[in-house]
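In: Fold the following.
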Amino acid sequence: MSPLLLLLFTLPVIAAHAGPDSKAGPASDPKAEIARGPVQPQAPNAVHTLRQIPEACARLEGMFTGQADDPYTFTVVRISPQCQPRARFVDAAKAKPAQNGWLLNDVIRVPNAACPSQQAVVHVWRKPVDKTAKLDGQGQQRIYLEEQSQKAKAGQLDAIPMFAAQMTVEGAGCTR
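Out: Alright, predicted model coming up:
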């Protein structure tokens, strides 16, 4: 067996045994709430949907740029002007979701079709609200317009769930 073939077969085994203390790859990610299969490789300069979050009226879109200094960009796009959000999408840099009681909701790994050694990794975080609201006799939570209007005027609105997303690019870039 050639040394190159031997190396190609042993690298995945070595990477699999890197252990949970390693800082690279899926072993370092905490377990996400959503188990996602592999994503189709995406071509450069083609906008693609990463995920929709209906409760926040948001869609995550990404694109490989083909540029070495900024190989991947992603944005949060409002789904529809008529959509009434039940959750809020916030800036991950300000919220610091990895350390403030947020839950890892989803990890999306997008391979670059033009450069198989490179992939974009998007972490979607969710911060649930405390559901200790009062229930009526039918076990339902009732929301009354007048009561909510008074709370809004006083600046005491109830907390709503929040989402945040962080993106990194893993792997070496390809030269053309």
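In: Please make it C-alpha for all contacts and neighbour counts, starting now.
Out: Fine.
In: Quick one: list the elements packing against the longest strand along the chain.
Out: Counting by DSSP state E, the longest strand found in the chain is strand 115-127. Under the contact definition 3 or more C-alpha pairs under 8 Å, 6 or more residues apart in numbering; DSSP states H and E, strand 115-127 sits against strand 103-112, strand 162-170.
In: Kindly calculate the angle that the last one makes with strand 103-112.
Out: For strand 162-170 and strand 103-112, the angle between their directions (axes from the mean of the first three to the mean of the last three C-alpha atoms, to 10 degrees) works out to 40 degrees.
In: Next, find the distance separating Glu33 from Ala87.
Out: In this structure, Glu33 and Ala87 are 17 Å apart, going by C-alpha to C-alpha, to the nearest Å.
In: Ignore what I typed, I meant Gln119.
Out: To Ala87, Gln119 is 29 Å away according to C-alpha to C-alpha.
In: Who has more neighbours out of these two?
Out: Gln119 (24 against 21; other C-alpha atoms under 10 Å).
In: so what's the nearest residue to the more buried one once chain neighbours are set aside up against?
Out: Nearest non-adjacent residue to Gln119, counting by C-alpha to C-alpha, 6 or more residues apart in numbering: Pro111, 4.2 Å away. With contacts defined as C-alpha atoms under 8 Å, 6 or more residues apart in numbering, Pro111 is in contact with Val39, Gln40, Pro41, Gln42, Ser117, Gln118, Gln119, Ala120.
In: Before we compare anything, build this one as well:
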Amino acid sequence: MLLAFLAALAAAVLPLRAQEPGPAIQRPPGSPQAVGAGHTVRQIPEACTRLEGVFTGQAEAPYRLRSVATAPQCRPRARYVDATVARPSARGSWILNDLIRIPRAGCPGHEAVVKVWRKPAEQAPARDGQGRARVYLEEGRRQAGSGRLPALPQFSAQLELAGAGC
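Out: Coordinates of the predicted model:
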């Protein structure tokens, strides 16, 4: 009886697990990082943003993640939005773009897990006869003057801690 119940449960759960999409970018875990050593977690060139992380060694906040602008002359083609504001999830039309695992040096069971989410723009720009999306200077100025600028794609990142502290 118990075996039949477990088989029925597995048959119901496996299709649900198959529907959960994984990240668009597949990567192995990062190199172990020492406590206090700042490191780049991920660059998001479309949003002119770099995600930086550091293991703090503090019990209340063992890992700190922050976004940093890459260069003042960079022209963003997307926006980076803080996860507390954006609340990214698959139900909110966000796409899991990347899953980054950063183990702590000297404590391989403890790792920071950063989920990078992407939300596509509402509508793609129109394509010309060559199949390219082009924005011409005068057309762009007219759109900006009328306040009808197209929405930009968005990126956001969530931090989770996995494993036990050392």
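In: TM value for the aligned chains?
Out: TM-score for the superposed chains, counting by TM-score structural alignment, normalised by the length of structure 2: 0.81, backed by 149 aligned residues with a C-alpha RMSD of 2.1 Å.
In: Map the residue nearest to Gln119 of structure 1 across to structure 2 for me.
Out: In structure 2, the residue equivalent to Pro111 of structure 1 is Pro103, according to TM-score structural alignment.
In: again, but for Val90 of structure 1
Out: Looks like Val90 of structure 1 aligns to Val81 there (TM-score structural alignment).
In: Can you name the next helix or strand after the longest helix seen in structure 2?
Out: Of all the segments of type helix in structure 2, defined by DSSP state H, the longest one is helix 2-19. Remark: after helix 2-19 of structure 2, the chain's next helix or strand is strand 39-44, criterion DSSP states H and E.
In: Now do the buried residues in that next one.
Out: Buried residues in strand 39-44 of structure 2, counted by 16 or more other C-alpha atoms under 10 Å: Val41, Arg42, Gln43, Ile44.
In: How far does it sit from its chain's centre?
Out: Centroid separation for strand 39-44 of structure 2 versus its chain: 11 Å, with C-alpha atoms, centre = their mean, to the nearest Å.
In: before we move on, back to that, of all the helices and strands packed on strand 115-127 of structure 1, which one comes closest to Gln150 of structure 1?
Out: strand 162-170 (23.2 Å; C-alpha to C-alpha).
In: The residue nearest in space to the middle of structure 1: what's it in contact with?
Out: The residue lying closest to the centre of structure 1 (C-alpha atoms, centre = their mean) is Val124, at 2.1 Å. Counting by C-alpha under 8 Å, 6+ apart, Val124 of structure 1 makes contact with Leu104, Asn105, Asp106, Val107, Phe163, Ala164, Ala165, Gln166.
In: so how many other residues sit close to the fourth one?
Out: So the one you mean is Val107 of structure 1. Val107 of structure 1: 24 neighbours (other C-alpha under 10 Å).
In: With the first one instead?
Out: Using other C-alpha under 10 Å, Leu104 of structure 1 has 22 other residues around it.
In: same check, this time on Ala157 of structure 2
Out: Neighbours of Ala157 of structure 2 (other C-alpha under 10 Å): 26.
In: how about it, what's its match in structure 1?
Out: Looks like Ala157 of structure 2 aligns to Ala165 there (TM-score structural alignment).
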